[in-house]
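Enquirer: below is the sequence, then the predicted model.
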Amino acid sequence: MTTLSTRGLTRSFGGVVAVSDVSVAFLDGKVNGLIGPNGSGKTTFFNLVTGMIRPDSGRVLIDSTDVTRWSPHRIAHAGLGRTFQLCRVFPRMSVLENMLVAVRRTRLRELLGGVAGRADVLRAREWLARVGLDHLERAEARDLSFGQQKLLELAAALMAEPALVLLDEPAGGVNPALTERIADLVRELNVREGRTFLVVEHNMELVMSLCDHIVVFDRGSPIAAGTPSEVRSDQRVLEAYLGV
């Protein structure tokens, strides 16, 4: 398992503090939620802990290792996988090719020339079957629906067998049936395989039903943390969301 924590993490953009002195730890082996109003710093926090952007100060720790200055590629190999708020797939590549690129052991030129390890292909097909896309492996990613692209991105993130998976708004723009399919897969991977999840999501019904532990951001800083019932009744959370 992989534990993620931060110490004094801070990042500003043009004088606007997006993430401010954040020291937080997420529970190993659980489904963690990260919620907050729009503009509260959630996606910036994701980008900081995955190496997409560098902090102005503070540290990111995986277990006890400081990975603050590591590249996204190196952090991914340390056991972190992620999806994005807006799907990032290779639109002109097939569904199967998108899966194989995710493991990053095959050079793109070789992949396009049909050279890929049989073990990787078999594993890619297994993941596609688990998310219900195995019948579309030859289709170009651009021909998938938005929801199917979300499933493809999740499956590709899981190809590297990450111990910790960060999901950025997995239910955004997705119909209720597909949202529930994603939730069921997260529960299965968590309970049966022990994977840790950190989920940023605006769908409060999904967060409250899916997550074991929730951290609430407001104006770039955590204001509350606890179980869904604890967070739901926290006055600071009510003020941040409802102004009451």
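Expert: Now that the structure is in, tell me what you want to look at.

Enquirer: hey, let's count contacts and neighbours off CA atoms from now on
Expert: Will do.

Enquirer: would you map the strands across the protein?
Expert: 4-13, 16-25, 31-35, 57-62, 65-66, 80-82, 164-168, 196-200, 213-218, 221-226 (DSSP state E).

Enquirer: okay, pairing it with this:
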Amino acid sequence: MGKGGIVAISRPPEVEYDGVILKVEDVWKRFGGLQALRGVTLEVQRGEVLGVIGPNGAGKTTLFNVMTGFLPPDRGRVLVFGRDVTGKRPHLLSRLGVARTFQITKPFEGLSVLENVLVGLLFSGRVSSRVRRGLSDLKEEAVRILEMVGLREKRYQPGHSLTVVERKRLELARALAVNPQILLLDEVMAGLSPAEVEWELGMLRQVKEDRGLTIVMIEHVMKAIMNFSDRVAVLHHGEKIAEGTPKEIASDPRVIEAYLGDQNVVS
């Protein structure tokens, strides 16, 4: 039994291993006349942060949707812990330990901030029926998660009353409620001030360390993604045009031409 009485359903033995825990192989996706993804291949190692960047319309969110079961690929495979999960429904991937955030945050209407997180704890499929009956234990866990993301003092407020920044933090809290091993973040820094970006980065580093997370992160705030990522992949017109360390990406002529321009992105 973990903190606050949370009991995770055991994963099969084959998923408990190090190395590549998320893999995208030659993924293609078309919407009518638009080829959104063109043979994208990515590997994510346990415990690393992979940044995914590119211009608007490059295919980043489509890639996330394919990786998390919200869209089936036209071709290619997605593997989680070595299992082929291509086209599997999002709730099945959640049970394997995959969670994500969305660009457009939508708190559950009529629920408090605390209740929004409780929903994730109750319906993640990773809490035993015995613990489900212990609502006080679940509330303690939800409060702990809200404290991580800086929303503890807002826990009794309606979710819809939060600011844009606070809604992004609630979105992250709901993702953490399913106790993921792999967390996909879709533009969690968008619209934040420089001071808010610094706070978010510090919080994410702490959450990653505390929970042993592997993170894949789409972001347009370049200083944030370059300082937080171990590796960065660059998409352009649905293709992966480069992949490497932040310093390698910042000096890659293809990336500079397609996306970065003269930005000073590595400090």
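Expert: It's in. The structure displayed is predicted, hence computed values, not measured ones.

Enquirer: what's the TM-score for these two chains?
Expert: The TM-score (TM-score structural alignment, normalised by the length of the first structure) is 0.91; 237 aligned residues with a Cα RMSD of 1.9 Å.

Enquirer: ok, back up a step: can I get the strands of the first structure in CSV including distance to Leu136 of the first structure and mean neighbour count?
Expert: Output for the strands of the first structure, formatted as CSV (distance: least, Cα to Cα, whole Å; neighbours: other Cα atoms under 10 Å):
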stretch, distance to Leu136 of the first structure, mean neighbour count
strand 4-13, 35, 19
strand 16-25, 39, 18
strand 31-35, 29, 25
strand 57-62, 36, 19
strand 65-66, 40, 12
strand 80-82, 22, 25
strand 164-168, 23, 24
strand 196-200, 27, 26
strand 213-218, 35, 24
strand 221-226, 40, 19
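
Enquirer: okay, those in CSV with distance to Leu48 of the first structure next?
Expert: Shown next, in CSV, are the strands of the first structure (distance: least, Cα to Cα, whole Å):
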stretch, distance to Leu48 of the first structure
strand 4-13, 8
strand 16-25, 9
strand 31-35, 14
strand 57-62, 8
strand 65-66, 13
strand 80-82, 12
strand 164-168, 12
strand 196-200, 14
strand 213-218, 15
strand 221-226, 14
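
Enquirer: out of these, flag the one nearest Phe46 of the first structure.
Expert: In terms of Cα to Cα, the element of those nearest to Phe46 of the first structure is strand 164-168, at 7.7 Å.

Enquirer: list the contacts of the longest helix seen in the second structure.
Expert: If you go by DSSP state H, the second structure has its longest helix at helix 194-211. Residues outside helix 194-211 of the second structure that contact it (Cα atoms under 8 Å, 6 or more residues apart in numbering): 148-149, 181, 189, 213-215, 224, 228.

Enquirer: so how far does it sit from its counterpart in the first structure?
Expert: For helix 194-211 of the second structure, the mean deviation from the first structure after alignment is 2.1 Å (mean Cα distance after the TM-score superposition for the first structure).

Enquirer: give me the buried positions along that helix.
Expert: 197, 200-201, 204, 207-208 (16 or more other Cα atoms under 10 Å).

Enquirer: kindly report the same for stretch 88-98 of the second structure.
Expert: So stretch 88-98 of the second structure, judged by 16+ other Cα under 10 Å, has buried residues 88, 90-91, 93-98.

Enquirer: those residues in helices, which ones?
Expert: Going by DSSP H, the helices hold 90-91, 93-96 from these.

Enquirer: okay, those residues in JSON lines with distance to Gly76 of the second structure next?
Expert: Formatted as JSON lines, these follow (distance: Cα to Cα, whole Å):
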{"residue": "Pro90", "distance to Gly76 of the second structure": "18"}
{"residue": "His91", "distance to Gly76 of the second structure": "21"}
{"residue": "Leu93", "distance to Gly76 of the second structure": "17"}
{"residue": "Ser94", "distance to Gly76 of the second structure": "21"}
{"residue": "Arg95", "distance to Gly76 of the second structure": "22"}
{"residue": "Leu96", "distance to Gly76 of the second structure": "20"}
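
Enquirer: farthest-separated two in those residues?
Expert: Longest span within those, Cα to Cα: Pro90 and Leu96, 9.9 Å.

Enquirer: so stretch 129-136 of the first structure matches what in the second structure?
Expert: The alignment of stretch 129-136 of the first structure onto the second structure (TM-score structural alignment) spans residues 147-154.

Enquirer: which residue sits closest to Gly79 of the first structure in space, ignoring its chain neighbours?
Expert: Nearest non-adjacent residue to Gly79 of the first structure, counting by Cα to Cα, 6 or more residues apart in numbering: Pro162, 4.5 Å away.

Enquirer: map that neighbour onto the second structure.
Expert: Aligned partner of Pro162 of the first structure by TM-score structural alignment: Pro180.

Enquirer: ok, back up a step: and which of the contacts of helix 194-211 of the second structure is nearest to Val52 of the second structure?
Expert: Ile215 (10.6 Å).

Enquirer: list the contacts of the closest one.
Expert: Ile215 of the second structure touches 47-50, 182-185, 208, counting by Cα under 8 Å, 6+ apart.

Enquirer: now with 6 Å?
Expert: 49, 182-184 (Cα atoms under 6 Å, 6 or more residues apart in numbering).

Enquirer: what's the counterpart of it in the first structure?
Expert: With TM-score structural alignment as the criterion, Ile215 of the second structure matches Phe197.

Enquirer: who are the contact partners of the aligned residue in the second structure for Thr3 of the first structure?
Expert: Correspondence of Thr3 of the first structure to the second structure, assessed by TM-score structural alignment: Ile21. By Cα under 6 Å, 6+ apart, the contact list for Ile21 of the second structure reads 45-46, 80-81.

Enquirer: for the most centrally placed residue in the second structure, give its distance to Glu171 of the second structure.
Expert: When Cα atoms, centre = their mean is applied to the second structure, the residue found nearest the centroid is Leu184 (1.6 Å). Using Cα to Cα, to the nearest Å, one gets 12 Å for the distance from Leu184 of the second structure to Glu171 of the second structure.

Enquirer: what do you get for His220 of the second structure?
Expert: 18 Å.

Enquirer: neighbour count: these two, which is higher?
Expert: Glu171 (24 against 18; other Cα atoms under 10 Å).

Enquirer: any idea how far the counterpart of Pro176 of the first structure in the second structure is from Lys247 of the second structure?
Expert: Mapped onto the second structure by TM-score structural alignment, Pro176 of the first structure lines up with Pro194. To Lys247 of the second structure, Pro194 of the second structure is 21 Å away according to Cα to Cα.
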